[in-house]
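Visitor: next input, structure requested:
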Amino acid sequence: MAQRLKRWESPRRQGRNWKGKGGSARRKQLKKQTQMLRRKLKQSRKALQNRSQDNQNQYKNQQWGRDINALPYFFCRILSNRLKIFLAITQIQKYLP
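Guide: Model prediction:
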């Protein structure tokens, strides 16, 4: 004969596939939600880290560019003219007694 259940008992409690009395779907939802939030947090951290590395590289490139372009064209031209004059004077001094 079939076993009679009390009103607080559930047929799901019997057998080897007992999953508890309800709430398993909600538990799965919460687990999935926390998993997705963890994944998003991880991705945002990576994106933030990549952005900071890009900013550092960009800053280094700007510094490097500043070092190269430190002397304007007209200043280099003045220096080259003075160098030419200096070389001309040293060449003349070779021939002077």
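Visitor: hey, let's count contacts and neighbours off CA atoms from now on
Guide: OK.
Visitor: Ser44 versus the residue most central in space within the chain, what's the distance?
Guide: Central residue of the chain (C-alpha atoms, centre = their mean): Asn50, 1.4 Å from the mean position. Taking C-alpha to C-alpha, to the nearest Å as the criterion, Asn50 is separated from Ser44 by 10 Å.
Visitor: one more to line up against the first:
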Amino acid sequence: MAQHLKRWESPRRRGRNHKGRGGTARQRQYRKQQQQLRQRLKSAANDKSPQKGEVIPLLF
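Guide: Have a look, this model is predicted:
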């Protein structure tokens, strides 16, 4: 049975107190995880910087 809405009402999700997932805390965790990965990659790149006279292999 469909529910009729007034013109000023917006459709609601079914169920009681439905809040869903993926809120701001989850976004913060994801951002922090990505930042840590970037830092790890950057430090790994600095550790493997070529020495004087060393040839860097190019990978395609």
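Visitor: any idea which element the aligned residue in structure 2 for the residue nearest to the centre of structure 1 lies in?
Guide: Residue correspondence, TM-score structural alignment: Asn50 of structure 1 in this structure matches Lys42 in structure 2. Secondary structure assigned from DSSP states H and E places Lys42 of structure 2 in helix 24-47.
Visitor: helices or strands up against that helix?
Guide: The contact analysis (3 or more C-alpha pairs under 8 Å, 6 or more residues apart in numbering; DSSP states H and E) places helix 24-47 of structure 2 against no helix or strand.
Visitor: that helix vs structure 1 - mean distance after superposition?
Guide: Averaged over the aligned pairs, helix 24-47 of structure 2 sits 0.7 Å from structure 1 after superposition, using mean C-alpha distance after the TM-score superposition for structure 1.
Visitor: how is the residue of structure 2 positioned farthest from its centre assigned, secondary-structure-wise?
Guide: Checked against the mean C-alpha position of structure 2, the extreme residue using C-alpha atoms, centre = their mean is Gly53, at a distance of 39.6 Å. Reducing the assignment at Gly53 of structure 2 to three states with DSSP: H, G, I helix; E, B strand; the rest coil gives coil.
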